[in-house]
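S.K.: Take a look and give me a structure for this.
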Amino acid sequence: MNPFTTLTSRTVVLRERNIDTDQIIPARFLTTTERRGLGKHAFNDWRHLADGSPNPDFAFNKAGNAGAKILVAGRNFGCGSSREHAPWALTDLGLRAVISAEIADIFRSNALKNGLLPIVLDEAVVDELLDRPGIELSIDVATRTVTLPGGSTVEFPLDAFARTCLLEGVDQLGYLLRQAPAIQRYEETASMETTPMEICHAR
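M.R.: Okay, the predicted model is just below:
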């Protein structure tokens, strides 16, 4: 993953509530473990009309939303199955953050492991963002804040370990692997401090 420190971007808005993972990435596209290319299937059934042509009314099909990296969505975003393909599809679509008044726990966990920042804000703030699509927001992971267009900031919850992983651009396994030298030093020290008698008792 790339380090996630700050992000300034326009927003794209999906007002719907209870957007589940099958709407984010339909089950028929889960036959691959390749992340690249899944973005073209994100929100597939909303992005296309019955004849397969692009739906001109869908937010991600509008030219003005091209390049937007922040999604603002109705509450209970990411509910449904635990498929990790959902954050894969969203990041391949170009998103780096999702803002909602409520984000499903499993989706939130999967998102953080894949460099997608799930941000939960007060519903009144989210309602204002939903009413103003395309505005520019700035996100600071270190301070756990979102700066609104007027300059005011709002804080969002983010546990210390997830924050560290985002800032360093690693997942949980990557973080552990970075600690390998320290783990090795500890093991060597512990081994030297163990006496033959202690080893005998341990057996």
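S.K.: For the rest of this, base every contact and every neighbour count on C-alpha atoms.
M.R.: OK.
S.K.: The chain: strands as residue ranges?
M.R.: For the chain, strands defined by DSSP state E occupy the ranges 6-14, 70-73, 97-100, 117-120, 136-140, 145-147, 153-155.
S.K.: what would those strands look like in a markdown table with distance to residue 49 and mean neighbour count?
M.R.: Shown next, in a markdown table, are these (distance: least, Cα to Cα, whole Å; neighbours: other Cα atoms under 10 Å):
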| stretch | distance to residue 49 | mean neighbour count |
| --- | --- | --- |
| strand 6-14 | 17 | 20 |
| strand 70-73 | 21 | 25 |
| strand 97-100 | 25 | 24 |
| strand 117-120 | 29 | 23 |
| strand 136-140 | 30 | 19 |
| strand 145-147 | 35 | 19 |
| strand 153-155 | 38 | 15 |
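S.K.: between the ones you listed, which gets nearest to residue 178?
M.R.: Counting by Cα to Cα, residue 178 lies closest to strand 117-120 out of the strands of the chain; the figure is 21.8 Å.
S.K.: how far is that closest one from where the chain is centred?
M.R.: 7 Å (Cα atoms, centre = their mean, to the nearest Å).
S.K.: To check against the first, give me the structure of this:
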Amino acid sequence: MEPIQKHQGLVYPINRANIDTDQIIPKQFLKRIERKGFGQFLFYHWRFDDQGNKKFDFSLNHSIYNNASILLAGENFGCGSSREHAPWALLDYGFRVIIAPSFADIFYNNALKNGIIPIQLKMAQLDQWMDQAERKKLTLTVDLVNQYIIDEDQQKVYFDIPSYHKEKLINGWDEIALTLQHQEKIDAYEKNNV
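M.R.: As a prediction, this is how the structure comes out:
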């Protein structure tokens, strides 16, 4: 997992509540066994018609949002099934940070495990940024170390994140990397119990 201490990125607003994992990555695209290649199918039924042509009435297809890496969303983002493919698709598309008033628990944990920073903020703050991002390009800076977001007006908005997950994200540690930190103890155990 790639370490992330600070991230500055273009914002994409999707002002919808209850976006579920099937809307994020539809089930027909879950045949891959590796984590890469899912980004092209992100929000597929919203982004493409039945023939696979881009729907230009869906804002993510607008060039203003090319290379967006911070997603603003409505309440209960990532509800639905427990598929880990949803954060894989978001990350593969280029999103490193998702800001919403609330997340489905399983999605929230899957995002953290895969190197995405899910941030919960009050809807009033999100409405302000969504409005700005819908009218013009908006860039935010997320400082994970100090746990705040700075907007273009230099306004600081603080957020909470469990310290365990914060440390993993800052250092780029997944569960395997955490286990390997105990390599000496593992080797000693194996040596004594063979």
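S.K.: quick revisit: who wins for proximity to residue 171 of structure 1 among the strands of structure 1?
M.R.: If you check each of the strands of structure 1 against residue 171 of structure 1 by Cα to Cα, strand 117-120 wins as the nearest, at 12.6 Å.
S.K.: Any idea which residue is closest to the centre of structure 1?
M.R.: Central residue of structure 1 (Cα atoms, centre = their mean): residue 116, 2.2 Å from the mean position.
S.K.: Tell me which of the strands of structure 1 sits nearest to residue 126 of structure 1.
M.R.: Comparing these under Cα to Cα, the one sitting nearest is strand 97-100, at 6.2 Å.
S.K.: Can you state the mean residue-to-residue distance of the closest one versus structure 2?
M.R.: Strand 97-100 of structure 1 differs from its equivalent in structure 2 by a mean of 0.5 Å after superposition (mean Cα distance after the TM-score superposition for structure 1).
S.K.: In structure 2, what stretch matches that strand?
M.R.: Counterpart in structure 2 of strand 97-100 of structure 1, with TM-score structural alignment as the criterion, is residues 97-100.
S.K.: Now do that stretch: distance to the chain's middle.
M.R.: Taking Cα atoms, centre = their mean, one finds the center of stretch 97-100 of structure 2 at 6 Å from the center of the full chain.
S.K.: Need the contact partners of that stretch.
M.R.: Stretch 97-100 of structure 2 is contacted by residues 69-77, 116-123, 126 when judged by Cα atoms under 8 Å, 6 or more residues apart in numbering.
S.K.: can you give me the helices for structure 1?
M.R.: Using DSSP state H, the helices of structure 1 run over residues 21-24, 44-47, 85-92, 105-113, 123-130, 160-168, 172-178, 180-193, 196-202.
S.K.: Those: which one's closest to residue 60 of structure 1?
M.R.: Closest of the helices of structure 1 to residue 60 of structure 1 is helix 44-47, at 7.3 Å (criterion: Cα to Cα).
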